[in-house]
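Student: The following comprises the amino acid sequence and a computationally predicted model.
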Amino acid sequence: MADETREAMEYDVVIVGAGPAGLSAAIRLKQLDADCNVVVLEKGSEVGAHILSGAVLDPSGLDALIPDWKEKGAPITVPVREDNFYALGEAGQLRIPNFPMPPLMNNHGNYIVSMGNVCRWMAEQAEELGVEIFPGMACSEIVYGDNGEVKGVVAGEFGKNPDGTKGDGYEPGMELHGKYVFLSEGVRGSLSKQVIEKYDLAKGKEPQKFGLGMKEIWEVDPAKHKEGSVTHTMGWPLGTKNTGGTFIYHLDNNQVYVGMIVDLNYKNPHLFPYMEFQRFKHHPMVADLLEGGKRVAYGARAVTKGGIQSMPKAAFPGGALLGCSVGLVNLPRIKGNHNAMHSGRQAADAAYAAIQAGRGGDTLEEYDTELHKGPVGRDLKKVRNVAPLNGRFGLLGGLLVGGFDMWCNTLFGGSLLGTLGHGKSDAESTEDASKHKVIDYPKPDGKLSFDRLTNVAFSFTNHEESQPAHLTLKDPSIPVNVNLPKYAGLSARYCPAGVYEFVGEGADTKFQINFQNCVHCKTCDIKDPSQNIVWTTPQGGDGPNYPNM
């Protein structure tokens, strides 16, 4: 219900999150009706501040939304010129030829981009059409209507004390109401999570699966730079039991994106994803590229990888889930931005038709149907078994059987395997530390590899320290009493920003949360075996300030 102490503003559509999905929805609504009243609320200090993606962009989503994007000056100017796939060993590499790979793996026609900059450009297009965009406005609560539907959100609450009480400068925020509310918060959004649970949107679906994506931007020696080159690797250092992979993308201005995705279904709690990424850069092939260069930015973000069988229902009473809030990443292609744009456009079409028909506050069933039957569903259906096969057979087995399955889908429009399930969530996949060996990681050298806190400084993260911690524990005793003895305190390793640490020894051990370091990746909310950590939004504008991720 609405809070009478807060001011309220009425809109046709309220959109939470200025990523590719939310901005696509805003643009499409204004294309359909210039008088449609649309607002976009972004928790980052500016549009793009919290956007992190690889990214090689499939432009199909943008083609459908803004066909003349080239003429309008979109920052999409580096076409992919070569595609390389390697299997790595510790000291060498084996080139995997392109010809056995299904056509969907071909990056011809795609572009190496900064999705942060693409979103900044999309925001300009939206504002030119009359969309209101408010950065620095974290949405902390959902407002429900009289019939239990989502009616709006609370945004812009500031000034709480560390204990959660209202401080001297407390601002209650504002309620923004809409005929429909779109949640495009990205992976594991806090409001999306609440809505999925309240309306049981994941009923009958497989558990969502995730990876942790970590990325650095490097300026390299011009003699080593190959603009338009795309490289993906698998194997070392993760090995064959742990799935994931790496990417090296050469964009313009002698810059290179270097990154790793570690699938969060790993069993060994001693695994340290961040240090696996740092170790990767010491492979001779990578070290040769980076030596003499400098790292200029760092960030991390969770990635969805469950596929079409893990998508919750995308429509709920009063609104819709868009983009990675639904989980629309095509895992083998490592691409989801095009699908996010498609989903935003489709949700806008459904909401516009409903508003024109005099509706509001109901469930946009037509959006959920189109999401599965349209370009997003067709894209994801072909690759739906890749993640389950990786989980069952590991890297090599998953690659062979998954490749065969993708060819079957490509050639015959179907799979001999049907649709496979995932079984366990990533949290449930974690096994007792006693079943696994401790992994010895080399110390970062400060030239190619870096400790977490040094790297976090290159994410330009900042949180106002006087606010309540946005990372909370359901049971404060679990980290020391359960996770430390049973899982070797894995939260001190799965976080790529050093937020969690165990201090002291024996009976004096305490669990410390350094929330100021948080880069909003959501890994803790996903991987914690006890599902004891809850990620909520800090006050607006806080978090990373990515320049061009």
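Tutor: All right, it came through fine. Residues are numbered from 1 along each chain as shown.

Student: use CA for all of it now, contacts and neighbours both
Tutor: Noted.

Student: Is residue 137 in contact with residue 41, as I believe?
Tutor: Yes. The pair residue 137 / residue 41 is scored as a contact, 5.8 Å apart, by C-alpha atoms under 8 Å.

Student: can you list residues touching both of these two?
Tutor: Shared contacts of residue 137 and residue 41, defined by C-alpha atoms under 8 Å, 6 or more residues apart in numbering, comprise residue 155.

Student: Run the chain-centre distance for the helix or strand that residue 351 is a member of.
Tutor: Assigned by DSSP states H and E, residue 351 belongs to helix 337-356. Centroid separation for helix 337-356 versus its chain: 20 Å, with C-alpha atoms, centre = their mean, to the nearest Å.

Student: so what does that helix touch, helix or strand wise?
Tutor: helix 20-32, helix 60-65, helix 365-373, helix 375-381 (3 or more C-alpha pairs under 8 Å, 6 or more residues apart in numbering; DSSP states H and E).

Student: can you give me the strands in the stretch 201-350 of the chain?
Tutor: Per DSSP state E, counting those that start in this stretch, the stretch 201-350 of the chain carries strands over the ranges 210-219, 229-235, 244-250, 255-263, 294-304, 315-316, 319-321.

Student: now the first one against strand 294-304, angle please.
Tutor: Looking back up the chat, that one is strand 210-219. Going by axes from the mean of the first three to the mean of the last three C-alpha atoms, to 10 degrees, strand 210-219 is angled at 160 degrees with respect to strand 294-304.

Student: what does strand 210-219 contact?
Tutor: So strand 210-219 is in contact with 54, 244, 254-265, 273-274, 277, 290, 293-306, 426, 496, 521, 523, 526, 549, going by C-alpha under 8 Å, 6+ apart.

Student: ChimeraX command to pick out the buried ones of those residues?
Tutor: Applying 16 or more other C-alpha atoms under 10 Å to the contacts of strand 210-219 leaves a buried subset, and the ChimeraX line that selects it is:
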select :54,244,254,255,256,257,258,259,260,261,262,263,264,265,273,274,277,290,293,295,297,298,299,300,301,302,303,304,305,306,426,496,521,523,526,549
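
Student: before we go on, here's another structure to hold up against the first:
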Amino acid sequence: MSEAIATEAIEREAMEYDVVIVGAGPAGLSAAIRLKQLAEAAGSEITVAVLEKGSEVGAHILSGAVIDPSGINELLPNWEELGIPLETKVTRDKFVILGPHGDLDISFLPFPKWMLNHGNYIASLGNVCRSLAALAEALGVEIYPGMAASEVVYNEDGSVKGVVAGVFGIDKNGEKGPDYQPGIELHAKYTFIGEGVRGSLAKQLQARFGLTNGREPQKFGIGIKELWQVPDENFEPGLTQHTFGWPLDNATGGGSFMYHFGDNYVAIGFVLHLNYKNPWLSPF
């Protein structure tokens, strides 16, 4: 159902849903699937829309990830039959300290359980999201890729009414260009914000409702990753390796990772905590 409405002197079309989810990542898609499951179990109908700023689901999910299957076991107990691509079970954890002149394998040390990956899977998180999106659509979820949500819409009492999506033609100065399109409003009984790190709508809501007041500040990092396909002699399926130390100093958090999975693929990358002090440091 749609109707013409005016917000801040901009006339937009509006669409009504029970739930609007911003972000087609693992959290947003899992929420959409779970809502449909609960509605089906209750014998009722629920309308769910998922907005994704990327050109397709998974376009902004670039992580080569080690995934704990406990969540997906609860959401989709038959996920293997459904073809969710958790490709390679972790077979070995390796931890190495690097120095400027060599390395030390410390895998023999008693690491805490949360650092160990026994029972987890190595996978492309983008491919996992694409599979979840297909399942969600089969349940009746409407997914709109290429639709970035740009602002929150509020009810008269100040509660969240929905979001504005699909605004195009804004120039670098924030002005309307010749190809400007005002977008569309999506209204919902519940609006789920699953944008990921430093989402623009999340920041608006944090400021408006004081969600970060009296809370510990969030911690951020940057990750750089490449995907290599290596010869058999360099490939150990299920190996996860993490390093500490060089090229970082003792006051800078971060390290590298290598995950062996799939068809001789190695996800290799470096993570750096963004509270580093050296302004000349370049993780790239």
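Tutor: Perfect, I can see it now. The structure displayed is predicted, hence computed values, not measured ones.

Student: tm score of chain vs chain?
Tutor: Once superposed, the chains reach a TM-score of 0.93 (TM-score structural alignment, normalised by the length of structure 2), with 274 aligned residues with a C-alpha RMSD of 1.5 Å.

Student: if you count residues, which helix in structure 1 comes out on top?
Tutor: helix 386-412 (DSSP state H).

Student: so it corresponds to what in structure 2?
Tutor: Alignment note (TM-score structural alignment): helix 386-412 of structure 1 is unmatched in structure 2.

Student: Flag every buried residue along that helix.
Tutor: Buried residues in helix 386-412 of structure 1 (16+ other C-alpha under 10 Å): 386-391, 393-396, 398-399, 401-410.

Student: rewinding a little: could I get the helices and strands packed on helix 337-356 of structure 1 in a markdown table, plus columns for distance to residue 286 of structure 1?
Tutor: Shown next, in a markdown table, are those (distance: least, C-alpha to C-alpha, whole Å):
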| stretch | distance to residue 286 of structure 1 |
| --- | --- |
| helix 20-32 | 31 |
| helix 60-65 | 31 |
| helix 365-373 | 39 |
| helix 375-381 | 31 |
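
Student: nearest to residue 99 of structure 1, of the ones you listed?
Tutor: Closest to residue 99 of structure 1 of these is helix 375-381 (C-alpha to C-alpha; 20.4 Å).

Student: ok so, going back, closest one to residue 81 of structure 1 among the helices and strands packed on helix 337-356 of structure 1?
Tutor: Here helix 60-65 is closest among those (C-alpha to C-alpha), at 18.0 Å.

Student: Show residues contacting that closest one.
Tutor: Residues beyond helix 60-65 of structure 1 that count as contacts (C-alpha under 8 Å, 6+ apart) turn out to be 24, 27-28, 69, 337-342, 345.

Student: and which of these is nearest residue 455 of structure 1?
Tutor: Nearest member of the contacts of helix 60-65 of structure 1 to residue 455 of structure 1, counting by C-alpha to C-alpha, is residue 337, at 25.7 Å.

Student: The closest one contacts residue 52, doesn't it?
Tutor: No. The pair residue 337 of structure 1 and residue 52 does not pass the contact test of C-alpha under 8 Å, sitting 10.9 Å apart.

Student: more neighbours, those two?
Tutor: Using other C-alpha atoms under 10 Å as the criterion, residue 337 of structure 1 and residue 52 rank with residue 337 on top: 28 against 24.

Student: what residue of structure 2 takes the place of the more buried one?
Tutor: With TM-score structural alignment as the matching criterion, residue 337 of structure 1 is left without a partner in structure 2.

Student: Then residue 130 of structure 1?
Tutor: Matched to structure 2 by TM-score structural alignment, residue 130 of structure 1 sits across from residue 140.

Student: Correct me if wrong: residue 257 of structure 1 contacts residue 54.
Tutor: Yes. Judged on C-alpha under 8 Å, residue 257 of structure 1 makes contact with residue 54 at a distance of 7.3 Å.

Student: Residues that sit against both of these two, list them.
Tutor: 215, 247.

Student: Pretty sure residue 98 of structure 2 sits in a strand.
Tutor: Yes. Applying DSSP: H, G, I helix; E, B strand; the rest coil, one finds residue 98 of structure 2 inside a strand.

Student: That one matches what in structure 1?
Tutor: In structure 1, residue 98 of structure 2 lands on residue 88 (TM-score structural alignment).

Student: From residue 231 of structure 1, how far off is that match?
Tutor: For residue 88 of structure 1, the distance to residue 231 of structure 1 equals 12 Å [C-alpha to C-alpha, to the nearest Å].

Student: These two - which one has more neighbours?
Tutor: residue 88 (20 against 16).

Student: Next, the contact list for that one, please.
Tutor: With C-alpha under 8 Å, 6+ apart, residue 88 of structure 1 has these contacts: 94, 233-237.

Student: go with 7 Å
Tutor: 94, 233-236 (C-alpha atoms under 7 Å, 6 or more residues apart in numbering).

Student: do the same with residue 4 of structure 2
Tutor: By C-alpha under 7 Å, 6+ apart, the neighbours of residue 4 of structure 2 are 11-14.

Student: could you redo the last one with a cut-off of 6 Å?
Tutor: Counting by C-alpha atoms under 6 Å, 6 or more residues apart in numbering, residue 4 of structure 2 touches 12-13.

Student: Can you report how many residues lie near residue 26 of structure 2?
Tutor: The burial count for residue 26 of structure 2: 20, using other C-alpha under 10 Å.

Student: What is the equivalent residue in structure 1 for it?
Tutor: Using TM-score structural alignment, the partner of residue 26 of structure 2 in structure 1 is residue 20.

Student: try residue 267 of structure 2
Tutor: With TM-score structural alignment as the criterion, residue 267 of structure 2 lines up with residue 257 in structure 1.

Student: Fine, thanks again, bye for now.
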